[in-house]
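**Q** Only the shape, not the letters, is given here:
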């Protein structure tokens, strides 16, 4: 026996029975206290873990996808998932406003509805796959940009800041904190840090993609060779057309509910539409005006439009513009000659009747222009107006709750004509027009730079503005006055126009774009195996 144990035994032998009991109880309490301390520490750890779990920190940091060796967590992938989902929801809502279906039901979960009927792919699967595809594209572009030493332009940096400012602005307007607003837009695991990172990555990717594609340029000889092989898509076509609908007679059941048309009923109605198309063609070939005849066969709600002799008269479309239409192949057929008139069926919904006029390689139709304008807004009563600023020619949004009267429009037009006459009576230069624009234009977007809009592309501006800019035969120095309209076609004032510069001829622009797209895609596809995206099931389950 060791000396210490002997000493302890002698001490115990000298204790009374009561002291021995007290000593045992103290030992038990000591052990119990140790157990309580350990158990308390375990409970605290568990509570902390639960708090962290419910905060989303663990889930947010869970890897949902990888692109090569780079990991992306659930919060980062959610940015791409909700970007495509939110776009789909917004489109569905816009279609619903016009009584149309976009194919997505906003009252159902994405997993409850089919995106692709052939494969059975659900919208949930589509959103996630598109998110992964878009993530891969961004990582690829960012990676290639860094390899090339490409850095963001000042415009890119401004775009990033604008996106951040918009979140701050709209979160405040909506009564949310910035953090809560981001979660509302991009899901539970979104944070301001993740959002900022993804915005910066996306802007860099978009900018580098545009920059890289712009590096592809082609000589006139190369464009000419491309034209020879693709003239049908690059030539400009002149034709008229109308649509004759098949009017299916509907029936109702005993409860008064409208019954869906049968295939037999649709076929019978289509047969009538074809017969009407043949009658119309016969009348046109006999010498009657196309639009006059069309009014007798089209739907009642469009018949009045054909009172305008130029309604549905197409004069400046390239073959590529109409290639996806039901009548595109008919119009661009190489055998087509002036005066050809025919019809093309559109399933069982009706027929297009087309009158062919011409096909040429146009050398005076342009893709982009630089244009100056002076906007003269018609006055409206102060009580009826809710806009302090006037719309730019690219803005088709209604900006007033009341429309100008005929007298107010006449006054605005008179002022526009007076300004144009004043310019013609003076130096009649670009500089003198710019001065008048700065002094008189109601367009706050251009009345400090001489009314100038540069690089205006087809379809960018409101219809009347666009049509004037891209009219066949337009020349530098041309002037005119056109109506300023809202999205419903209501006249709000007038534009005094001045053509500053003509851009690239349209067929050349399209040929260059086609060639560049092909070369860009070859480059991009060659990088396919360099940036492989893989989903991680555990993390992807948290996305959406």
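**A** On my side now, so go ahead. Small disclaimer: the values here were computed from a predicted structure and weren't measured.
**Q** contacts and neighbour counts: CA atoms only from here.
**A** OK.
**Q** So residue 493 lies in a helix, does it not?
**A** No - assignment of residue 493 by DSSP: H, G, I helix; E, B strand; the rest coil gives strand, placing it outside any helix.
**Q** Helices along the stretch 201-350 of the chain, start to end?
**A** Assigned helices in the stretch 201-350 of the chain, in chain order: 220-229, 231-234, 263-285, 290-294, 300-303, 319-322, 328-332 (criterion: DSSP state H, counting those that start in this stretch).
**Q** Included below, for side-by-side comparison, is a second structure:
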């Protein structure tokens, strides 16, 4: 390709404005973009104000923590700081201008860099990547940079330098984004091995790798790139081999997502006067054209799909009762489960007062939850006993939910006195306990329960907030009331019809806000305790539940119109055993596959790797 051709390919220049029609289209697109930018600016301003408020709370808690000598109080404050940090990160989390589907493809393609941001950086500053025009991208598109193959050489891929540049841009930008996010959340990037200055040369700064060796940041990112390429191409080649040497088809949804993402980039490219290929090359490196981008995103999809397929096959494996019993014998402590009423207070003093006022039969547990609830939403929500009920929860469930009773001992961080009390063989129904900020009342003591898994459908009706970003629990009373009316109307429509699972599934497809279950009619199969929010879980695991039961249940996310399908074939502990056994089998398969493949870097081709993604003059 001649230099003139390359420049013509990079810059659409006059070709975009060759006729009035194109000019008008470009002007219209520009005007639309300006409107969107203005709207985004307002949203950012609003989000910044919210962040400032939360940051102020975080700073106050940090100051309180620094002055505190009580270890339990310090741990509690740390938990509150963590929750506020998560809340901080949620503000404006979806304000990056990408639709959910676009975000999904970006993650699938190894966190594909937001090319728009990179392009703005390069174009706005007038900087270009070192040797950009001089190299004409020919070495990147022609020379082999690496080879991934299996041990006998029957499966092999010669990977061009351009692919390395593509992955380097992804890895670099992902690292930079993570650093920015940690800083925004009030976390010190140094604690997360992100102490790199992106305004300086990567080759002049050092860090520690996974083997605790001192390496430059350029070497660190290079190693990450090689590892990513090896992993993706291992599964891609294995998938191809399993499909008679041909690339497997990606799903229709994946094709659609890729097409929409490229179209978004194409529109942005034209806005800046570039073709899509020129746009990608400018932002991601030599040789990263539209075809290369499409190829690598597609192969990443294929790799992910094959890895999921291996996992699914392991999940489909049938195990015997003997297999489950052997697992139970070796993991009895992990499988112990309890039924409890449980409440997390805002302070230890509140927890002590709650416990002191608690009736022996816990008849006032719900009322006390409402009294000590942290805000207006929960004072109303706790009217439903399900909000404070946990059925069949294991120690791990409680740890994952962050209850104070599931925190480690202050001294050695290894023992869990709260859990030791709760899961002790001495416990009996009616026992109550206060540990730190947690108050618990035992409904059923620890045992390996024979409660079966549940199959359930639901339709989530989330309150419609003005900006569609406010958490449901922060919606107004009016918005919650509207959501309830809508849920009631849908349930009435169901009851007026065939009242069967099929009709409920169709209503779910048409109405639910839960994107995770929308396509399959709101269905969740083999649900186990601790998997869903408390109120949802309490309803489905109620011992009186029978097939065809319906109800409207409230949670932090909105109103759930419930339809109980029935129980699964396995008990909850057997299902846990099956998941663990299949996970072990899946890990064995992937480990075997990964050992069979390796990557070899081509010395000559590696001379053309583009590592100066930072504007490195």
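**A** Noted; the coordinates are in hand. None of the values given here were measured: they were computed from a predicted structure.
**Q** Any idea what the TM-score comes out to?
**A** These two chains, once laid on top of each other, score a TM-score of 0.60 by TM-score structural alignment, normalised by the length of structure 1; 433 aligned residues with a Cα RMSD of 5.4 Å.
**Q** ok, back up a step: okay, the helices of the stretch 201-350 of structure 1, which one's buried deepest?
**A** The highest mean neighbour count among these belongs to helix 231-234 (a mean of 22), with neighbours defined as mean count of other Cα atoms under 10 Å.
**Q** name the helices or strands packed onto that one?
**A** Under the contact criterion of 3 or more Cα pairs under 8 Å, 6 or more residues apart in numbering; DSSP states H and E, the helices and strands touching helix 231-234 of structure 1 comprise helix 319-322, helix 506-526.
**Q** what's the mean distance for the last one versus structure 2?
**A** Its matched residues in structure 2 lie on average 2.7 Å from helix 506-526 of structure 1 after superposition (mean Cα distance after the TM-score superposition for structure 1).
**Q** which of the residues in that helix are buried?
**A** By neighbour count, with 16 or more other Cα atoms under 10 Å as the criterion, the buried positions of helix 506-526 of structure 1 are 506, 507, 508, 509, 510, 511, 512, 513, 515, 516, 520.
**Q** Would you mind pulling the contact partners of it?
**A** Contacts of helix 506-526 of structure 1 from elsewhere in the structure, counted by Cα atoms under 8 Å, 6 or more residues apart in numbering, are 212-214, 216-218, 223, 226-227, 234-235, 318, 361-363, 365-367.
**Q** What segments of the stretch 501-617 of structure 2 are helices?
**A** Going by DSSP H, counting those that start in this stretch, the stretch 501-617 of structure 2 shows helices at 501-511, 534-540, 572-596, 603-606.
**Q** Now render those as JSON lines, adding distance to residue 476 of structure 2.
**A** As requested, the helices of the stretch 501-617 of structure 2 are arranged in JSON lines below (distance: least, Cα to Cα, whole Å):
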{"stretch": "helix 501-511", "distance to residue 476 of structure 2": "21"}
{"stretch": "helix 534-540", "distance to residue 476 of structure 2": "20"}
{"stretch": "helix 572-596", "distance to residue 476 of structure 2": "38"}
{"stretch": "helix 603-606", "distance to residue 476 of structure 2": "58"}
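**Q** on that earlier part again, for the buried residues of helix 506-526 of structure 1, which one is nearest residue 72 of structure 1?
**A** Sorting the buried residues of helix 506-526 of structure 1 by how near they are to residue 72 of structure 1, with Cα to Cα, puts residue 520 at the top with 26.7 Å.
**Q** returning to that earlier point: out of the helices and strands packed on helix 231-234 of structure 1, which is closest to residue 200 of structure 1?
**A** Comparing those against residue 200 of structure 1 with Cα to Cα, the closest turns out to be helix 506-526 (21.1 Å).
**Q** how far does the closest one sit from the chain's center?
**A** Relative to the centre of its chain, helix 506-526 of structure 1 is centred 21 Å away, using Cα atoms, centre = their mean, to the nearest Å.
**Q** With stretch 472-488 of structure 1 instead?
**A** For stretch 472-488 of structure 1, the distance from its own C-alpha centre to the chain's C-alpha centre is 27 Å (Cα atoms, centre = their mean).
**Q** Give the buried residues for that stretch.
**A** Counting neighbours by 16+ other Cα under 10 Å, one finds that the buried residues in stretch 472-488 of structure 1 are 474, 475, 479, 481, 482, 483, 484, 485, 486.
**Q** just to revisit the earlier point, closest one to residue 58 of structure 1 among the helices of the stretch 201-350 of structure 1?
**A** For residue 58 of structure 1, the closest of the helices of the stretch 201-350 of structure 1 is helix 319-322, at 50.5 Å, according to Cα to Cα.
**Q** Out of the helices of the stretch 501-617 of structure 2, the one nearest residue 269 of structure 2 is which?
**A** Residue 269 of structure 2 lies closest to helix 603-606 among the helices of the stretch 501-617 of structure 2, at 29.2 Å (Cα to Cα).
**Q** Which strands or helices does the closest one pack on?
**A** Counting contacts by 3+ Cα pairs under 8 Å, 6+ apart, helix 603-606 of structure 2 is packed against strand 144-150.
**Q** sec struct for residue 177 of structure 2, please.
**A** The three-state assignment at residue 177 of structure 2 reads helix, by three-state DSSP.
**Q** Who are the contact partners of the closest residue to residue 308 of structure 1 other than its chain neighbours?
**A** Counting by Cα to Cα, 6 or more residues apart in numbering, the nearest residue to residue 308 of structure 1 once its immediate chain neighbours are dropped is residue 291, at 7.7 Å. The neighbourhood of residue 291 of structure 1, defined by Cα under 8 Å, 6+ apart, consists of 306, 307, 308, 309, 311.
**Q** Of these, which belong to strands?
**A** The strands in this structure, assigned by DSSP state E, contain none of the contacts of residue 291 of structure 1.
**Q** Of all the helix elements in structure 2, which one is longest?
**A** In structure 2, with assignment by DSSP state H, the single longest helix is helix 20-66.
**Q** And that helix, how far out from the chain middle?
**A** Its chain's average C-alpha position is 22 Å from that of helix 20-66 of structure 2, according to Cα atoms, centre = their mean.
**Q** Give the aligned range of that helix in structure 1.
**A** When helix 20-66 of structure 2 is aligned against structure 1 using TM-score structural alignment, it corresponds to no residues at all.
**Q** That helix: what's the following helix or strand?
**A** Scanning forward in sequence from helix 20-66 of structure 2 by DSSP states H and E, the next helix or strand is helix 71-90.
**Q** between that following helix and helix 20-66, how many degrees?
**A** Helix 71-90 of structure 2 and helix 20-66 meet at an angle of 170 degrees, taking axes from the mean of the first three to the mean of the last three Cα atoms, to 10 degrees as the criterion.
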